[in-house]
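**Student:** have a look at this prediction, sequence included:
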Amino acid sequence: MEAPAEANTGLSAAPHVVLTREAGKNGKLLAMLAARGVPALELPLVETAPGPDRDRLPAVLGTGRFDWAVITSPESAAVFLEGWRSAGCPQVRIAVVGVGTGGVLRAAPEAARLDIAFTPSKADAVHLAAELPLGEGQPSARVLYSASSKAGSDLQAGLAERGADVVRLNTYSTLPVSSLAPAALEQARHARVVAFASPSAVKAWLKLAGDGARHCSAACIGSTSARAAERLGFERVYFPDAPGLEGFVASIMDALDSKPLAAP
């Protein structure tokens, strides 16, 4: 797939910031940056594809045997909703990793029928695994984890250590786009900040823009993307304590305030 060349900004000069989320998911971020006078270029680097377990989700949900369903990203929430509807909207307690993920569920027409019962103190898999109420001293809690194929094992490992019986379904995956419009890519290479919302986007940026593209600052939506950027050689990485759009914008602004590195 070739990413769209449109930037939704009409920029002719180099943008300050490149936004790399999937097509259609950058609108709010573009508007928030525009309100702060920050020129930004929308350059989707990843796309979402069905995972190997996606078709199993409705049947597994329909068994009604789970104490919790845990959801760790907005995309996972959207996929969960689709499977939950196909299963006939069964009753299940839901734990969400953070505000953004919960917001997808609360915006659904059936929100009143969704039992969103838990959010951890910090929006990451480690805190969710450590803090999810499991009813210690009772039989093992059964937890359904609808995940990305690319997600790590921190959540299920942490829950299993606490005695939970975790069923993981890889219901979606994030794939890099295969190519970019040359003019848009050249424009993006001159940006001061590239904003990432997934490790897949970090990898796609370096693959498509080249190793020299590390001279820009990386502004990340959360710690998972930030760790990926650091591992892949970015020297300046910014991310918020709590993932979400407000924190994402704050990290972008912090990155813009830093002194640029010299381009190679």
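**Tutor:** Nice, thanks for sending it over. Numbering: from 1, shown residues only.
**Student:** please count neighbours and contacts with C-alpha atoms only from this point.
**Tutor:** Fine.
**Student:** can you map out the strands along the stretch 151-264 of the chain?
**Tutor:** 165-176, 193-196, 217-220, 237-238 (DSSP state E, counting those that start in this stretch).
**Student:** deepest of those strands, which one?
**Tutor:** Sort the strands of the stretch 151-264 of the chain by mean neighbour count, taking mean count of other Cα atoms under 10 Å, and strand 217-220 sits at the top with a mean of 29.
**Student:** and here is the other one:
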Amino acid sequence: MAFSSSLAFPFPSPPSGTFQTRSAGRLRTGATERFLERSSPPPDVVVTRERGKNAKLIAALEKHNIQSLELPLIKHVDGPDTDRLPEVLSNDKFDWIAITSPEAAAVFLRGWKAAGSPKVRVAVVGAGTARVFDEVSQSDDQSLEVAFSPSKAMGKVLASELPRVSESTCKVLYPASAKASREIQEGLSDRGFHVTRLNTYTTVPVEDIEPLTLKLAISAPVVAVASPSALKAWLKLVSKVDCWNNYIACIGETTGSAAKKLGLKSIYYPTTPGLEGWVESVLEALRVHRQLKEGPNVEHG
């Protein structure tokens, strides 16, 4: 069941959208004007993950006849410790590698292969993160074992549930986004784990967004976000327009909590992070939007 907050946000309701699009997977930079000339429905939801990672959400929403506009808000770049990862893996042994996102998994795999694919035991947060390791963990090599995932796909739950594999100090390598909080490393350290954190990647906002594409996005009733970084990038964009006060559908509690802290009004997110719950959050936000839009007018006298 998705959660809705009721915090105030300092933008009045937007004007009716006059821009049109079709499915987000077919919209690319430079093509906006061609789509404006077509008589397709306006977007219901803006999907904002980095380019190449929105297809599953778009396809899931299309099954419910939801029209999406793809607007990548962030992109991943190397972090300050990217080049150190292969050296650390080659020169030290860890009881656990803690991986908390698909991007962290992809970056780790590149460093792990560069280090000669040493034997490692991996703890993952979320089914999406685990899938990044499927090809390697199911191979005959067996050098990489995905051995643990927490009862809830959240970093703080991993920190509280990660099992000790020896009576001596357990060593954990935590390759993370440079923007990730210290919640995991502090939670593990409080339990007696020795944590080595490497900031192997970071996120930066996408800057080259066409004005007409932005207007299309602002006309959509729902924006779907998968990280606090994407959320902040969206707020930076809408701060340049006169008004925006629509719905935010978050992938999980971490992003939902960030939205609340930023003072957003209508926030929806699942109790368990993941694609299925995210889709339901989008659908719930749209249901509320349509109910308010189609509700009977009440005269007050």
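**Tutor:** Okay, I see it. Computed from a predicted structure; not experimentally measured.
**Student:** can you redo the strands of the stretch 151-264 of structure 1 as a markdown table with distance to Leu159 of structure 1?
**Tutor:** Output for the strands of the stretch 151-264 of structure 1, formatted as a markdown table (distance: least, Cα to Cα, whole Å):
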| stretch | distance to Leu159 of structure 1 |
| --- | --- |
| strand 165-176 | 7 |
| strand 193-196 | 28 |
| strand 217-220 | 26 |
| strand 237-238 | 29 |
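**Student:** and the lengthiest helix in structure 2, what does it pack onto?
**Tutor:** Counting residues, the longest helix found in structure 2 (DSSP state H) is helix 275-294. If contacts are counted by 3 or more Cα pairs under 8 Å, 6 or more residues apart in numbering; DSSP states H and E, helix 275-294 of structure 2 sits against helix 55-62, strand 222-225, strand 247-250, strand 266-269.
**Student:** distance from that helix to the middle of the chain?
**Tutor:** From the chain centre to the centre of helix 275-294 of structure 2 is a distance of 18 Å (Cα atoms, centre = their mean, to the nearest Å).
**Student:** rewinding a little: any chance of JSON lines for the helices and strands packed on helix 275-294 of structure 2, columns distance to Leu109 of structure 2?
**Tutor:** Below are these laid out as JSON lines (distance: least, Cα to Cα, whole Å):
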{"stretch": "helix 55-62", "distance to Leu109 of structure 2": "22"}
{"stretch": "strand 222-225", "distance to Leu109 of structure 2": "25"}
{"stretch": "strand 247-250", "distance to Leu109 of structure 2": "27"}
{"stretch": "strand 266-269", "distance to Leu109 of structure 2": "30"}
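**Student:** out of the ones you listed, nearest to Ser137 of structure 2?
**Tutor:** Proximity to Ser137 of structure 2 (Cα to Cα) singles out helix 55-62 among those, at 22.5 Å.
**Student:** which part of structure 1 matches the closest one?
**Tutor:** Alignment of helix 55-62 of structure 2 against structure 1: residues 27-34, by TM-score structural alignment.
**Student:** in the matching stretch, which residues are buried?
**Tutor:** Leu29, Leu30, Leu33 (16 or more other Cα atoms under 10 Å).
**Student:** between those, which is nearest Ser223 of structure 1?
**Tutor:** Leu29 (18.5 Å).
**Student:** would you confirm that the closest one contacts Leu245?
**Tutor:** Yes. Leu29 of structure 1 is in contact with Leu245 according to Cα atoms under 8 Å; the separation is 7.0 Å.
**Student:** my guess is Leu212 of structure 2 contacts Arg34, does it?
**Tutor:** No. Counting by Cα under 8 Å, Leu212 of structure 2 sits too far from Arg34 to count as a contact (11.1 Å).
**Student:** between the two, tell me which one has more neighbours.
**Tutor:** Leu212 (14 against 10; other Cα atoms under 10 Å).
**Student:** alignment lookup: Leu232 of structure 1 to structure 2.
**Tutor:** Looks like Leu232 of structure 1 aligns to Leu262 there (TM-score structural alignment).
**Student:** with Trp84 of structure 1 instead?
**Tutor:** Aligned against structure 2 by TM-score structural alignment, Trp84 of structure 1 finds its counterpart in Trp112.
**Student:** what number of residues lie near its match?
**Tutor:** Per other Cα under 10 Å, the neighbour tally for Trp112 of structure 2 reads 21.
**Student:** spatially nearest residue to it (excluding sequence neighbours)?
**Tutor:** Among residues not flanking Trp112 of structure 2 along the chain, Pro86 sits closest, at 6.0 Å (Cα to Cα, 6 or more residues apart in numbering).
**Student:** where exactly do the helices run in the stretch 51-200 of structure 2?
**Tutor:** For the stretch 51-200 of structure 2, the helices defined by DSSP state H, counting those that start in this stretch cover 55-62, 85-91, 102-114, 127-132, 134-137, 155-161, 183-190.
**Student:** for those, which one sits closest to Glu284 of structure 2?
**Tutor:** Of the helices of the stretch 51-200 of structure 2, nearest to Glu284 of structure 2 by Cα to Cα is helix 55-62, at 12.2 Å.
**Student:** next, the angle helix 275-294 makes with the closest one.
**Tutor:** Using axes from the mean of the first three to the mean of the last three Cα atoms, to 10 degrees, the inter-axis angle of helix 55-62 of structure 2 relative to helix 275-294 is 40 degrees.
**Student:** does anything pack onto helix 55-62 of structure 2? Which helices or strands?
**Tutor:** With contacts taken as 3+ Cα pairs under 8 Å, 6+ apart, helix 55-62 of structure 2 sits against strand 68-70, helix 275-294.
**Student:** which one of these lies nearest to Lys93 of structure 2?
**Tutor:** Closest among the helices and strands packed on helix 55-62 of structure 2, using Cα to Cα: helix 275-294, at 33.9 Å.
**Student:** could I get the buried residue list for that closest one?
**Tutor:** Leu275, Gly277, Trp278, Val279, Glu280, Ser281, Val282, Leu283, Glu284, Ala285, Leu286, His289.
**Student:** just stretch 254-269 of structure 2 next, same as before
**Tutor:** In terms of neighbour count (16+ other Cα under 10 Å), stretch 254-269 of structure 2 has its buried residues at 254-256, 258-260, 262, 264-269.
**Student:** go on, stretch 124-138 of structure 2?
**Tutor:** Neighbour-count burial for stretch 124-138 of structure 2 flags Val124, Val125, Gly126, Gly128, Thr129, Ala130, Val132, Phe133, Val136, Ser137 (criterion: 16+ other Cα under 10 Å).
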